[in-house]
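K.L.:
Kindly generate the corresponding structure for this input.
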Amino acid sequence: MAGHSKFKNIMHRKGAQDKKRSAMFSKLSREITVAAKMGTPDPDMNPRLRAAVIAAKAQSMPKDNIQRAIDKASGGDVENYEEIRYEGFGPGGVSLIVEALTDNRNRTATNVRTIFSKNGGNLGASGSVSHGFDRMGLIEYAAKAGDAEKVFEAALEAGAEDVQSSEDGHEVWTAQDTLHEVAKALEAVLGEPEAAKLAWRPQTMVSVAEGDAGSLLKLIDALDDDDDVQTVSGNYEVSDEVMEKLG
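P.N.:
Have a look, this model is predicted:
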């Protein structure tokens, strides 16, 4: 389990309970509304909105919910959300980047700081860990999209910078300014991806021992449970053996 994913891995680990699913839809809706408000409400003309809609579809969010979130952007009562990034450290020396959309900066900052301190981590200053990450485009495909060779060839032709394939699926990395160009080229060959987004790619990974892994995952779960937190990225790597022991 690597640490650049959004909340998908956490949802898989904890099970898709109704409560978790509702919280997931709420976060996805917020991102869709913000993206639509910042640009055009047409996903084909608004790369950020298109990425948000793709993420929502990947989580089986109903089309009506997606459309309502888009329509909300043009309403007069839509909340004004602010994008905030927090950086900190978790158990085992792991670096974490937390991205939030909030209508109350003080509430979110207090919550995030408390979650870090209660779960063996500490919040750092802006820039304290992001220097160890590259901001890149990430396009994710399920394993059923094709074998590693097929995806690699398609990604190379589309202009991607790197591909990582495993039994769980494929990750295609691009320069951030070519993300949507590469995503469209890949979609023509492989179909619609599970995600096409900007992500934080660690420059080096930290292998987390069993003793720290449980605490780290609790910290990530707690951050993900916060209503304002949209993504949690990190440079952690937890082996399959340790994940099995943790259950």
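K.L.:
contacts, neighbours, all on C-alpha from now
P.N.:
Noted.
K.L.:
Need the three-state assignment for the residue located most distally from the centre of the chain.
P.N.:
Using CA atoms, centre = their mean, the residue of the chain lying farthest from its centre is G76. It sits 28.9 Å away. Here G76 is recorded as coil under DSSP: H, G, I helix; E, B strand; the rest coil.
K.L.:
At which residues are the strands of this protein located?
P.N.:
82-90, 94-102, 122-124, 133-142, 162-166, 169-175, 195-202, 206-207, 229-234, 236-237 (DSSP state E).
K.L.:
List just the one of those strands that sits closest to L28.
P.N.:
When those are compared by CA to CA, strand 229-234 sits nearest L28, at 8.3 Å.
K.L.:
Identify the residues contacting that closest one?
P.N.:
2-7, 27, 94-101, 199-200, 202, 220, 223-224 (CA atoms under 8 Å, 6 or more residues apart in numbering).
K.L.:
one more to line up against the first:
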Amino acid sequence: MAGHSKFKNIMHRKGAQDAKRAKQFAKVIREITVAARSGLPDPAMNPRLRAAMISAREVNMPKDVVERAVAKASGAAGGDDYSEVRYEGYGPAGVAVIVESLTDNRNRTASDVRAAFSKFGGSLGETGSVGFMFDRIGVVAYDADAANEEDMLEGAIEAGADNAELTEDGHEVTCAPEQLNNVREALEKRFGEPRSAKFDWRPTTTTMLDEEKARTVLKLIDVLEENDDVQSVYANFEIPDDVAERLSQD
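P.N.:
Sure thing, here's the model as predicted:
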């Protein structure tokens, strides 16, 4: 899931991360597969593959697993063929939700996503039905000790980014989506490899949720993220600090 830091942190604290590692690996391998087939199998010549390999390091995927995934994707034998599909709809309390997937069976994925929305009182809409409530951006993230705030901002501006901010999670540099690869490359020359570099959907407006509604929305997101075909889930809600604290104890 991506979006507001409060509910990101809630999700990060819920459950043992080890239990999700295999699923994380599977999702990253799908992205590596699609990226390797979309261009050259050399990350230096394939920006999407480069970003996918950074994501692999972010989830501590062993180097040999990454190399095997690239080799398999670029081999003549082929293997699974994934399509990129985005789903949009409204969850509980009218929360707007975007689901990005890589699937080898569109009918199966659409059915699963629709069922998840329905189970929690939401409804799946057409592509574009909630996308207008989000901005598509590129995000490059660094740990806080990669640079001081002033140097990172200066580097971001010179790289052509729109903004750089030091948050509780580290430095976050944002840019237009078409500038993501250029910004990442410029920052990498100055500060080293980033922790992550990816596209994001950021809500332009958010809905504040009480505890009951927040629990239901988080359950929907949990179910969606558990689906092997789903790569990322974005939603436009916020949770008050006191509610977030209680939910983190679950």
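K.L.:
Superposed, what's their TM-score?
P.N.:
Their TM-score after superposition, calculated using TM-score structural alignment, normalised by the length of the first structure, is reported as 0.92; 246 aligned residues with a CA RMSD of 2.1 Å.
K.L.:
related to what we said a few turns ago, take the strands of the first structure and write them to JSON lines, including distance to R48 of the first structure and mean neighbour count.
P.N.:
Shown next, in JSON lines, are the strands of the first structure (distance: least, CA to CA, whole Å; neighbours: other CA atoms under 10 Å):
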{"stretch": "strand 82-90", "distance to R48 of the first structure": "14", "mean neighbour count": "19"}
{"stretch": "strand 94-102", "distance to R48 of the first structure": "14", "mean neighbour count": "22"}
{"stretch": "strand 122-124", "distance to R48 of the first structure": "28", "mean neighbour count": "19"}
{"stretch": "strand 133-142", "distance to R48 of the first structure": "12", "mean neighbour count": "20"}
{"stretch": "strand 162-166", "distance to R48 of the first structure": "22", "mean neighbour count": "15"}
{"stretch": "strand 169-175", "distance to R48 of the first structure": "15", "mean neighbour count": "22"}
{"stretch": "strand 195-202", "distance to R48 of the first structure": "8", "mean neighbour count": "23"}
{"stretch": "strand 206-207", "distance to R48 of the first structure": "30", "mean neighbour count": "16"}
{"stretch": "strand 229-234", "distance to R48 of the first structure": "14", "mean neighbour count": "24"}
{"stretch": "strand 236-237", "distance to R48 of the first structure": "27", "mean neighbour count": "21"}
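K.L.:
for those, which one sits closest to Q17 of the first structure?
P.N.:
Nearest to Q17 of the first structure, of these and by CA to CA, is strand 229-234 at 18.4 Å.
K.L.:
Off-centre distance for that closest one?
P.N.:
Strand 229-234 of the first structure has its C-alpha centroid displaced from the chain centroid by 6 Å (CA atoms, centre = their mean, to the nearest Å).
K.L.:
That one against the second structure, how far on average?
P.N.:
Its aligned residues in the second structure lie a mean 0.8 Å from strand 229-234 of the first structure after superposition (mean CA distance after the TM-score superposition for the first structure).
K.L.:
Okay, helices next: where are they in the first structure?
P.N.:
If DSSP state H is used as the criterion, the helices of the first structure fall at 8-14, 18-38, 47-58, 63-72, 105-118, 148-158, 179-190, 210-225, 240-246.
K.L.:
helices or strands next to the longest one in the packing?
P.N.:
Going back to what we said before, that points to helix 18-38 of the first structure. Packing partners of helix 18-38 of the first structure (3 or more CA pairs under 8 Å, 6 or more residues apart in numbering; DSSP states H and E): helix 47-58, helix 63-72.
K.L.:
residues making contact with the longest one?
P.N.:
The reference is to helix 47-58 of the first structure. Under CA under 8 Å, 6+ apart, the answer for helix 47-58 of the first structure is 25, 28, 31-32, 35-36, 41-44, 63, 66, 180, 192-197.
K.L.:
Perfect, I'm done here.
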